[in-house]
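Colleague: pasting a predicted model and its sequence here:
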Amino acid sequence: MYLIAEEHNISYTIRLKANAKLYDLAKPFLKKLNQNSEISKKQVIYGEFNYQAGSWDKNRKVIVKIEKPAEGCPNK
């Protein structure tokens, strides 16, 4: 799907299946969230990095979103 979108110069968003490499690349954003976190408030942080899956012919931009619920509250 992304190849067709790129061929036709169409912007797209695709959810990637989580894997160990993506978790490693997201660690700096998690660290930033934990440093800035207020326990009583829900926290959300976004970041981006380049990633190339084994089956891809090039790097692509990945947007990461990390959520941390307020302590004692369900994650909504």
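Modeller: Received it, and whenever you're ready, just let me know what you need.
Colleague: rest of the way, CA atoms for contacts and neighbours
Modeller: OK.
Colleague: so residue 50, which of the three states?
Modeller: When the structure is split into helix, strand and coil by DSSP: H, G, I helix; E, B strand; the rest coil, residue 50 lands in strand.
Colleague: most residues in a single helix of the chain, which one?
Modeller: helix 20-36 (DSSP state H).
Colleague: buried ones in it?
Modeller: Using 16 or more other CA atoms under 10 Å as the test for burial, helix 20-36 gives 22, 25-26, 29-30, 33.
Colleague: biggest separation within these, which pair?
Modeller: Between all members of the buried residues of helix 20-36, the longest pairwise span (CA to CA) is found for 22 and 33 and amounts to 16.7 Å.
Colleague: so residue 49 touches residue 24, yeah?
Modeller: No. Distance between residue 49 and residue 24: 11.2 Å, which falls outside the contact criterion (CA atoms under 8 Å).
Colleague: alongside the first one, take a look at this:
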Amino acid sequence: MKASLIGIALLATTLAVATAGTANAAGCLKGAVVGGVAGHYAGHHAVVGAVGGCVVGRHLAKKHAAEQASQQQAAQAR
């Protein structure tokens, strides 16, 4: 049972990495991995954790990109 879950998780990660280049998923992959692991240890809710991690990771990546853009604009204005 545990080996099959690890295999499924490995397959899902491989597919996510393969398709990440075509999708705008900055932060989602890292967040999904971290959330999936946390969800697994918090009551075997890896899928729910991965989805939540993806959402949070994407939000933080967009926030980071906006901060970098504003810093670049400030540097160019000088």
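Modeller: Sure thing, it's come through. It should be emphasised that the depicted structure is a prediction, and the values quoted were computed from it without experimental measurement.
Colleague: how alike are these chains, TM-score-wise?
Modeller: Put the two chains on top of each other and the TM-score (TM-score structural alignment, normalised by the length of the first structure) is 0.27; 37 aligned residues with a CA RMSD of 4.0 Å.
Colleague: circling back to that earlier point, mind listing residues that contact the longest helix of the first structure?
Modeller: 43-47, 49, 51, 64, 66 (CA atoms under 8 Å, 6 or more residues apart in numbering).
Colleague: just those now: which is nearest residue 5 of the first structure?
Modeller: Of all the contacts of helix 20-36 of the first structure, residue 51 has the smallest distance to residue 5 of the first structure: 17.7 Å, by CA to CA.
Colleague: my guess is that closest one contacts residue 61. True?
Modeller: Yes. Applying CA under 8 Å, one finds residue 51 of the first structure in contact with residue 61, separated by 6.4 Å.
Colleague: and these two? Which one has more around it.
Modeller: residue 51 (15 against 10; other CA atoms under 10 Å).
Colleague: residues touching the more buried one, list them.
Modeller: With contacts defined as CA under 8 Å, 6+ apart, the neighbours of residue 51 of the first structure are 22, 59-62.
Colleague: show me what the lengthiest helix in the second structure is packed up against.
Modeller: Longest helix in the second structure by number of residues (criterion: DSSP H): helix 46-77. Of the remaining helices and strands, those touching helix 46-77 of the second structure by 3 or more CA pairs under 8 Å, 6 or more residues apart in numbering; DSSP states H and E are helix 28-41.
Colleague: which parts of the helix it packs on are buried?
Modeller: Using 16+ other CA under 10 Å as the test for burial, helix 28-41 of the second structure gives 28-40.
Colleague: save these as JSON lines, and put in distance to residue 13 of the second structure too.
Modeller: Converted to JSON lines, these look like this (distance: CA to CA, whole Å):
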{"residue": "28", "distance to residue 13 of the second structure": "12"}
{"residue": "29", "distance to residue 13 of the second structure": "8"}
{"residue": "30", "distance to residue 13 of the second structure": "10"}
{"residue": "31", "distance to residue 13 of the second structure": "12"}
{"residue": "32", "distance to residue 13 of the second structure": "9"}
{"residue": "33", "distance to residue 13 of the second structure": "8"}
{"residue": "34", "distance to residue 13 of the second structure": "12"}
{"residue": "35", "distance to residue 13 of the second structure": "13"}
{"residue": "36", "distance to residue 13 of the second structure": "11"}
{"residue": "37", "distance to residue 13 of the second structure": "12"}
{"residue": "38", "distance to residue 13 of the second structure": "15"}
{"residue": "39", "distance to residue 13 of the second structure": "15"}
{"residue": "40", "distance to residue 13 of the second structure": "15"}
